[in-house]
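Participant: the following comprises the amino acid sequence and a computationally predicted model.
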Amino acid sequence: MAPELVILIISAASIAFVHTLLGPDHYVPFIAMAKARGWSLPKTLRVVLLCGSGHLLGSVALGILGIFAGIELTRLEWVESQRGELAAWALSIVGALYCVWGLRHAYRQRPQTAAGWHSHGGGSHYHEHLHGGDTHSEPTEAPPSGSLTPWAIFVVFVLGPCEPLIPLLMFPAATQSVAGIFWVTGVFAAVTVATMLAAVTLGQIGLERLKIPALARFGHTTAGAAMLGCGVAIGWMGL
């Protein structure tokens, strides 16, 4: 293996790792969604693996097409930037809708109080109280379709580009060989997905230890707000 290719491979791994950690959209939505829906860690990681693979395939396909079709780098970068803006808008919209639904869900699940006159020791007074262990709330409302939100996130990730892959890796690799292209993209993809899986695992395990009963019914709201925040961060703050 040529020394130049070794350097490219090391660069691919380093850039993939840093790019993934600096992009909160690579892991925060999954951690928040898993907490809100009570997913097991294996289920969460399956969703991450699916979305991460879709996230990479679009940019890899576009980069390889550009290399073999001789498309100018500036044109590919323009396409990637448009995909990035579209993904940011999509993530923001999905997050906002889910946040609104979460607020409605939390309102419907609020504890109910009973008020009235009660007699105590020959006297009576008026007060409100919660229904103890039989707390009353509105009928439980299921999340919007059991698989709808994960698939919505998958679509957003397919739209989202891997910005460093084309300008920093694909074209330098193309000057080496076809084998070099696949080595660099393979390492970049593997490190990206592995970093996503590791970050989500640590985040989910950490949140499982954090229990705040008063905020339990706001889990869906928090998940939606997290997705909305990530959309704003990548679309308007450049993260």
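Facilitator: Ah, there it is.
Participant: going forward, measure contacts between C-alpha atoms and count neighbours the same way
Facilitator: Will do.
Participant: helices or strands next to the lengthiest helix in the chain in the packing?
Facilitator: Selection of the longest helix in the chain by residue count, based on DSSP state H, yields helix 73-108. With contacts taken as 3 or more CA pairs under 8 Å, 6 or more residues apart in numbering; DSSP states H and E, helix 73-108 sits against helix 41-69, helix 148-159, helix 219-236.
Participant: putting a second one here so we can go through both:
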Amino acid sequence: MNQIILGSIALSLIHALIPSHWLPFITIGKAQGWDLPHILKTTFLAGIAHTISTTIFGLLASFAGFQLSNNQYIISSTIVPILLLGLGAWFIMQHYRAHDHSHINEKVMNGKTYKQLLFSLAIMMFLSPCFEISAYFLSAGAIGWPAVATIIVIYNFLTITGMLLMVWLGHHGIKRLNIHWLQHNEQLITGLTLICLAVFNFFTEL
């Protein structure tokens, strides 16, 4: 259970901190002339849409894990590391195949009312769930529904809080820093993190 919690914390924080989850809100908000509370409110609502879709997908993975609960050790020691390793390799390949990693296309936001913008942002975030954490939902499902509820709370709280924190920091000047490297390499960072978590998960289950 400890490796599930630690892995979920790591993935949640990384996804909240990568620019595609917060920088577009600052850019759009400043282009629209919004103040900070308005930008934070928009980030919160769109972030909720993002975590809802991820949670739905996670619950499906948890149900699969629940059906295989008699094989909980095999899931946590073999299947989860393989899934994390495969996802990590996929993200690394995506990094070298494409360089536009943003969930949100800021150009399509021009000329829309606030409600239209909010709806578009929420839909875009809803349709791009973070599938990477599904491996931990699968493992949690094999342990039991209290473990699943723990992962849901960790993921939702850290993702939303992290996004809001980064928007707040970005609005106060962190955006002036050179984050091009982070934007360009966010899929590589995610992939390497998943591979590290796969290795960690494998050795902690030995």
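Facilitator: Ah, there it is. Since this is a predicted model, take the numbers as computed values, not measurements.
Participant: quick one: TM-score?
Facilitator: Once the chains are laid over each other, their TM-score by TM-score structural alignment, normalised by the length of the second structure reads 0.63; 160 aligned residues with a CA RMSD of 3.7 Å.
Participant: tell me which of the helices and strands packed on helix 73-108 of the first structure sits most buried.
Facilitator: Stretch with highest mean neighbour count among these: helix 219-236 (a mean of 23; mean count of other CA atoms under 10 Å).
Participant: redo the helices and strands packed on helix 73-108 of the first structure as JSON lines? Include distance to Ala88 of the first structure.
Facilitator: Formatted as JSON lines, those follow (distance: least, CA to CA, whole Å):
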{"stretch": "helix 41-69", "distance to Ala88 of the first structure": "13"}
{"stretch": "helix 148-159", "distance to Ala88 of the first structure": "8"}
{"stretch": "helix 219-236", "distance to Ala88 of the first structure": "5"}
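Participant: among these, which is nearest His125 of the first structure?
Facilitator: helix 219-236 (37.3 Å; CA to CA).
Participant: starting at the chain centroid, how far to the longest helix of the first structure?
Facilitator: With CA atoms, centre = their mean, to the nearest Å as the basis, helix 73-108 of the first structure stands 10 Å off its chain's centre.
Participant: onto which residues of the second structure does the next helix or strand after it map?
Facilitator: Sequence order places strand 113-120 as the next helix or strand after helix 73-108 of the first structure, per DSSP states H and E. Counting by TM-score structural alignment, strand 113-120 of the first structure falls onto no part of the second structure.
Participant: identify the residues contacting the most centrally placed residue in the first structure.
Facilitator: Centroid-nearest residue in the first structure, with CA atoms, centre = their mean: Pro29, separated by 2.9 Å. By CA atoms under 8 Å, 6 or more residues apart in numbering, the residues touching Pro29 of the first structure are 223, 226-227, 230.
Participant: what remains of those once you look at the second structure?
Facilitator: Checked against the second structure using both residues aligned by TM-score structural alignment, their matches' CA atoms under 8 Å, those keep none of their contacts.
Participant: pick out the most distant pair among these.
Facilitator: Pairwise distances across those peak at 10.7 Å for Ala223 and Cys230 (criterion: CA to CA).
Participant: one step back: can you tell me the helix or strand for the residue nearest to the centre of the first structure?
Facilitator: helix 28-37.
Participant: which stretch of the second structure lines up against that helix?
Facilitator: Residue span in the second structure matched to helix 28-37 of the first structure, by TM-score structural alignment: 23-32.
Participant: average distance between that stretch and the first structure?
Facilitator: Mean deviation of stretch 23-32 of the second structure from its aligned counterpart in the first structure after superposition (mean CA distance after the TM-score superposition for the first structure): 1.0 Å.
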